[in-house]
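Enquirer: Sequence plus predicted model, see below.
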Amino acid sequence: MCRAVDLHQSVLARNDESAQHLRARLTARGTTMVNLLSSPGSGKTALLEHELTLARARSVPVAALTADLATDNDAARLARSGAPVKQILTDGLCHLEAGMLARHLDGWLTASPRLLFVENVGNLVCPATYDLGETLRVVLASVTEGEDKPLKYPTAFGLAHLVVVTKTDMATAADFDESAFRAHVEQVNPGVEVLLTSVRDGTGLGTLLDRALSAADAGTAPHTPVMAGHPHPHAGHGHDGHTHAGHDGAPAAALS
């Protein structure tokens, strides 16, 4: 059992080193990465498509990578924005890792976007402890998922720089208690901003883009999570029981 924990911690340590290298290379190119995490069906693809479209309308150089276990459906949807988009198929892996991401970025973009959005695999467990080299980590939850989502997934919400609520046009039908949700977010991540959005009625559209641009200008996230000093608080519990040691090797040398 101890060996399994040690191996998982080693995987996370290698990932962190890769993330640091990738973050430095992106910074040198003037690119800010935004990592989007959520459960499946939260509406993050629909929201991201609108933000990419708006960025293009504002002449903001943007690009996006989207990760799934199978299909390129999300990439096809995001490409409608006109932004450069690439699909990553994880071959069954439930999250992205920094080395994997760097390899997909290497040689892909001839020009450096100001913002690089990464739509992580739909999952609030596996991706939570993996730094990708992002400047801004955004966790999304729809009103249909319940107000206790932050309490059920404290690592994901506790490490967020920004929390986005989606599908607010359905809040009444879903009997969504916004005050309770905000209180639960505050419990696991005091001070983090919560944005309300709806692709259907336009609520909050463009705010995510604005926050990403502000982070790009400042070179840092707008909020420091209380868990920031403990990037892998659940590492000792073996995560989801998988080590995935073969997916992330030495620090990535991409984007040089």
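Expert: Cool, got the structure. Residues are numbered from 1 along each chain as shown.

Enquirer: Please count neighbours and contacts with C-alpha atoms only from this point.
Expert: Fine.

Enquirer: Point me to the helix or strand that includes the nearest residue to residue 80 once chain neighbours are set aside.
Expert: What sits nearest to residue 80 in space, not counting adjacent residues and going by CA to CA, 6 or more residues apart in numbering, is residue 49, at 7.5 Å. Here residue 49 sits within helix 44-57, counting by DSSP states H and E.

Enquirer: can you list contacts of that helix?
Expert: 36, 38, 61-63, 74, 77-83, 119, 140, 166, 198-199, 205-206, 208-209 (CA atoms under 8 Å, 6 or more residues apart in numbering).

Enquirer: So how do I select the buried members of these in ChimeraX?
Expert: Only the buried entries of those go into this ChimeraX selection, using 16 or more other CA atoms under 10 Å:
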select :36,38,61,62,63,74,78,79,81,83,119,140,166,198,199,205,206,208,209
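
Enquirer: Centre of the chain to stretch 164-178, how far?
Expert: 21 Å (CA atoms, centre = their mean, to the nearest Å).

Enquirer: Next: stretch 173-188.
Expert: Worked out by CA atoms, centre = their mean, stretch 173-188 lies 21 Å from the chain centre.

Enquirer: still on that earlier bit, buried ones in the helix holding residue 49, by neighbour count?
Expert: 44-56.

Enquirer: Residue 204 and residue 40, how far apart?
Expert: Distance of residue 204 to residue 40, given as CA to CA, to the nearest Å: 21 Å.

Enquirer: go on, residue 181?
Expert: 19 Å.

Enquirer: Settle it for me: which of the two has more neighbours?
Expert: Taking other CA atoms under 10 Å, residue 181 and residue 40 do not tie; residue 181 has more neighbours (20 against 13).

Enquirer: Surely that one touches residue 148?
Expert: Yes: in this structure, residue 181 is within contact of residue 148 by CA atoms under 8 Å, at 6.5 Å.

Enquirer: okay, pairing it with this:
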Amino acid sequence: MCTTCGCGEGNLYIEGDEHNPHSAFRSAPFAPAARPKMKITGIKAPEFTPSQTEEGDLHYGHGEAGTHAPGMSQRRMLEVEIDVLDKNNRLAERNRARFAARKQLVLNLVSSPGSGKTTLLTETLMRLKDSVPCAVIEGDQQTVNDAARIRATGTPAIQVNTGKGCHLDAQMIADAAPRLPLDDNGILFIENVGNLVCPASFDLGEKHKVAVLSVTEGEDKPLKYPHMFAAASLMLLNKVDLLPYLNFDVEKCIACAREVNPEIEIILISATSGEGMDQWLNWLETQRCA
């Protein structure tokens, strides 16, 4: 996961902070949480070497930490991961309690860059705007482009720029959500940074993760990024209007997704043609009323 990739070293910017010069840019909140010291046991050795297949392929994810970073032992990686996720998870539970108190449905939209999730989200908001109160938190490393696209639909939105950060975290949501005018029983869409790795590990306080996968990406994407699809409740197989022009096996993709998550729901959808939009809106209404 990204606790060793330097994503806590960048600057966080949330729209509106420019009015407060002391908080406009601040380090992402990855300080270790105060708690009793935990003891990690079972680490075989500080040295780490990747496993190899007969063909010579290298696998760096077989160690106790499940990943690798130059100059950092498996033990230290686990210590950092525990510190970061421990604090984040407690913040996420506070977020979840606040959202539940107002009966707000909160969804964490995750995907790789270019999956079409912003276009899909804008079409969703256009269809919901006369019936369901909605708001959006947009996550990107830089620019406010996506938040501007959302606001063009008439929906309140706030941009969170993560700087070097490759995902949103629970503190960012705690900072951004109160700035949005969202009624009780509404839907808060959180569009995460385009990344199928790190957002899988960070609970934001959402009710569901919704993974958006485009048919232009390849059928085996769920197997390549299993943690994300295992964490998702729903997969939106997007841009299906392009299927006549692609060599994409829908059934194989569905099988790959269910191999890592047998319970995942799947909707074939296109914001361009409208296919699957009614099914998606029905799913949203079911979750909102649950």
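Expert: Alright, I've got the coordinates. For clarity, every value in this text was computed on a predicted model and none was experimentally measured.

Enquirer: Identify the residue of the second structure aligned to the residue nearest to residue 80 of the first structure.
Expert: Counting by TM-score structural alignment, residue 49 of the first structure lines up with residue 122 in the second structure.

Enquirer: ok, now residue 93 of the first structure?
Expert: Residue 93 of the first structure maps onto residue 165 in the second structure, by TM-score structural alignment.

Enquirer: did I read that right, residue 267 of the second structure in a strand?
Expert: Yes: counting by DSSP: H, G, I helix; E, B strand; the rest coil, residue 267 of the second structure is located in a strand.

Enquirer: What's the local residue count around the closest residue to it other than its chain neighbours?
Expert: Using CA to CA, 6+ apart and skipping the chain neighbours, the partner closest in space to residue 267 of the second structure is residue 236 (5.0 Å). For residue 236 of the second structure, the neighbour count with other CA under 10 Å is 22.

Enquirer: Aligned to residue 139 of the first structure, what sits in the second structure?
Expert: With TM-score structural alignment as the criterion, residue 139 of the first structure pairs with residue 211.

Enquirer: Report whether its match is found in a strand, as I expect.
Expert: Yes: judged by three-state DSSP, residue 211 of the second structure forms part of a strand.

Enquirer: Any figure for the gap between it and residue 93 of the second structure?
Expert: From residue 211 of the second structure across to residue 93 of the second structure, the span is 21 Å (CA to CA).

Enquirer: Give me the more crowded residue out of the two.
Expert: Set residue 211 of the second structure next to residue 93 and count neighbours by other CA under 10 Å: residue 211 wins out with 29 against 16.

Enquirer: That one contacts residue 230, correct?
Expert: No: look at residue 211 of the second structure against residue 230 with CA under 8 Å: they stay out of range, at 9.9 Å.

Enquirer: Mind jotting down where the strands sit in the second structure?
Expert: 11-14, 26-27, 51-52, 58-59, 105-110, 134-140, 157-161, 187-191, 208-214, 234-238, 265-268 (DSSP state E).

Enquirer: among those strands, which is nearest residue 79 of the second structure?
Expert: strand 26-27 (20.4 Å; CA to CA).

Enquirer: residues near the match of residue 93 of the first structure, how many?
Expert: Neighbour count of residue 165 of the second structure, defined by other CA under 10 Å: 23.

Enquirer: isn't it right up against residue 141?
Expert: Yes: the pair residue 165 of the second structure / residue 141 is scored as a contact, 6.6 Å apart, by CA under 8 Å.

Enquirer: Over in the second structure, tell me which residue corresponds to residue 185 of the first structure.
Expert: Per TM-score structural alignment, residue 185 of the first structure is aligned with residue 257.

Enquirer: Relative to the whole chain's centre, how far out is the top helix by length along the second structure?
Expert: Using DSSP state H, we find that the single longest helix of the second structure is helix 74-101. In terms of CA atoms, centre = their mean, the centre of helix 74-101 of the second structure is found 15 Å from the chain centre.

Enquirer: buried stuff in it?
Expert: 74-75, 77-85, 87-96, 99-100.

Enquirer: ditto for stretch 185-203 of the first structure
Expert: For stretch 185-203 of the first structure, by 16+ other CA under 10 Å, it's 185-186, 188-190, 192-199, 203.

Enquirer: Adding distance to residue 134 of the first structure, write the residues you listed out as a markdown table.
Expert: Shown next, in a markdown table, are those (distance: CA to CA, whole Å):
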| residue | distance to residue 134 of the first structure |
| --- | --- |
| 185 | 21 |
| 186 | 22 |
| 188 | 21 |
| 189 | 18 |
| 190 | 21 |
| 192 | 17 |
| 193 | 18 |
| 194 | 19 |
| 195 | 19 |
| 196 | 22 |
| 197 | 22 |
| 198 | 25 |
| 199 | 25 |
| 203 | 26 |
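
Enquirer: ok so, going back, what's the spacing between the match of residue 93 of the first structure and residue 229 of the second structure?
Expert: Counting by CA to CA, the gap from residue 165 of the second structure to residue 229 of the second structure is 21 Å.

Enquirer: repeat for residue 209 of the second structure
Expert: Residue 209 of the second structure is 9 Å from residue 229 of the second structure, by CA to CA.

Enquirer: When the two are compared, which one has more neighbours?
Expert: Neighbours were counted for residue 209 of the second structure and for residue 229 using other CA under 10 Å; residue 229 has more, 30 against 24.

Enquirer: The more buried one reaches residue 211, doesn't it?
Expert: Yes: assessed by CA under 8 Å, residue 229 of the second structure is found in contact with residue 211 at 6.8 Å.

Enquirer: where do the contact lists of the two overlap?
Expert: The contact lists of residue 229 of the second structure and residue 211 share residue 235, where a contact means CA under 8 Å, 6+ apart.

Enquirer: ok, for residue 77 of the first structure, nearest residue in space, not its chain neighbours?
Expert: Per CA to CA, 6+ apart, closest to residue 77 of the first structure is residue 49, 7.1 Å.

Enquirer: actually residue 156 of the second structure, not the one I wrote
Expert: Residue 156 of the second structure sits nearest to residue 135 (CA to CA, 6+ apart), 5.1 Å away.

Enquirer: ranges for the helices of the stretch 151-256 of the first structure?
Expert: Using DSSP state H, counting those that start in this stretch, the helices of the stretch 151-256 of the first structure run over 154-158, 178-188, 207-218.

Enquirer: And residue 165 of the first structure, what's its match in the second structure?
Expert: In the second structure, residue 165 of the first structure lands on residue 237 (TM-score structural alignment).

Enquirer: before we move on, what about residue 106 of the first structure?
Expert: Match for residue 106 of the first structure (TM-score structural alignment): residue 178.
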